[in-house]
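Colleague: Sequence and predicted structure, then a few things I'm wondering about:
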Amino acid sequence: MAGKLTTHVLDTAHGKPAANMTIELWAVDRRSQEKTLLKTTVTNADGRTDAPLLTDDEFQSGIYELVFIVGEYFSQLLANTPNPPFLDRIPIQFGIADSTMHYHVPLLTSPWSYSTYRGS
């Protein structure tokens, strides 16, 4: 069974999926903490990506980081966002131990807070 990495972003300020939010996926070297950008994508109308972030051979055990570009997202929706925004980029670093599993990393966010968990 092939594993995969997915995400889902919910805008808790507006009570809806966060459409058109830019997300970066980075691989992180465990020893040096050096990061390599693997891909940049944008969420769809449902707050998800159109395809899994990683699948099959590209889905390896290791350390990864998702960076959610929330400052830009909220500045396009709200007239009175501070400059610079309170939250601009939300990095979530996590480990993949078993590359045959489905790892789902959702984000619930507003201009002032965020929460994540390992979903299913």
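Modeller: Here it is on my side, so go on. Computed from a prediction, not measured in an experiment: that's the story for all the values here. Numbers count the residues shown, from 1 in each chain.

Colleague: CA only for contacts and neighbour counts going forward, please
Modeller: Fine.

Colleague: gap between residue 24 and residue 7?
Modeller: 11 Å (C-alpha to C-alpha, to the nearest Å).

Colleague: Verify the contact between residue 21 and residue 75 for me.
Modeller: No: at 11.1 Å, residue 21 and residue 75 do not qualify as touching, with contact defined as C-alpha atoms under 8 Å.

Colleague: take a look at this one as well, against the first:
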Amino acid sequence: MSGSRLRTLQGHLCSPEGRAMEHTTSLLTTHVLDTASGLPAQGLCLQLSRLEDHGRLWTELRKSYTDTDGRCPGLLPPGQMKVGTYKLFFDTESYWRKRGQESFYPYVEVVFTIKDETHKFHVPLLLSPWSYTTYRGS
């Protein structure tokens, strides 16, 4: 793996000192369910980024952990939603490692486009050690 690619991946890894997201009203939310256990994926680190600089640079907007219900309700505070391309990075490797579980995917990235900043966007992730599914929720 090239040095620049390795730095990019390492830059995404979450550390235990990551701050929890405050519960604010947001038009962008996520919810992670651990389908292997049938429970919410509590404590999973995630990062929200937006594509900037004419589509050449990801800018990190938020870094947090899912709550006891597997949710991150306040991804973007009111007024920060803009039309554009966004990415949710989920650190699945650390999540499974904490549970003593081997997994196939070291991380999951969900890239999506917001065309109307007044709409609500919910991006759920259904996760197991060997698969994942995502969709636009309501």
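Modeller: Cool, the structure landed. On a predicted model such as this, the values are computed, not experimentally measured, just so you know.

Colleague: got a list of what the aligned partner of residue 18 of the first structure in the second structure touches?
Modeller: Residue 18 of the first structure maps onto residue 41 in the second structure when the alignment is built from TM-score structural alignment. For residue 41 of the second structure, the residues meeting the contact criterion (C-alpha atoms under 8 Å, 6 or more residues apart in numbering) are 32-34, 66, 68-70.

Colleague: Touching stretch 131-138 of the second structure from outside, list them.
Modeller: 104-105, 110, 120-127.

Colleague: can you do 7 Å?
Modeller: Counting by C-alpha atoms under 7 Å, 6 or more residues apart in numbering, stretch 131-138 of the second structure makes contact with 121-127, all of which sit outside it.

Colleague: so residue 27 of the first structure, which of the three states?
Modeller: With DSSP: H, G, I helix; E, B strand; the rest coil as the basis, the three-state label of residue 27 of the first structure is strand.

Colleague: how many neighbours does it have?
Modeller: 19 (other C-alpha atoms under 10 Å).

Colleague: which position in the second structure aligns with it?
Modeller: That one, residue 27 of the first structure, aligns with residue 50 by TM-score structural alignment.

Colleague: between residue 21 and residue 75 of the first structure, which one's more packed in?
Modeller: Residue environment comparison for residue 21 of the first structure versus residue 75 gives the larger neighbour count to residue 21, 22 against 17, counting by other C-alpha under 10 Å.

Colleague: what's near enough to touch that one?
Modeller: Under the criterion of C-alpha under 7 Å, 6+ apart, the contact list for residue 21 of the first structure reads 42-43, 69-70, 73.

Colleague: Looking at neighbours, which among those is most surrounded?
Modeller: The contacts of residue 21 of the first structure, ranked by neighbours (other C-alpha under 10 Å): first place residue 70, 23 neighbours.

Colleague: Trace that one over to the second structure, please.
Modeller: When the two structures are superposed using TM-score structural alignment, residue 70 of the first structure falls opposite residue 92 in the second structure.

Colleague: Grab the nearest non-local neighbour of its match.
Modeller: Counting by C-alpha to C-alpha, 6 or more residues apart in numbering, the nearest residue to residue 92 of the second structure once its immediate chain neighbours are dropped is residue 107, at 4.8 Å.

Colleague: just residue 93 of the second structure next, same as before
Modeller: Sequence neighbours aside, residue 106 is the residue nearest to residue 93 of the second structure in space, at 4.3 Å (criterion: C-alpha to C-alpha, 6+ apart).

Colleague: What's the local residue count around the one you found?
Modeller: For residue 106 of the second structure, the count of nearby residues is 17 (other C-alpha under 10 Å).

Colleague: I'd guess it is in a strand, am I close?
Modeller: No: under the criterion used here (three-state DSSP), residue 106 of the second structure is coil, not part of a strand.
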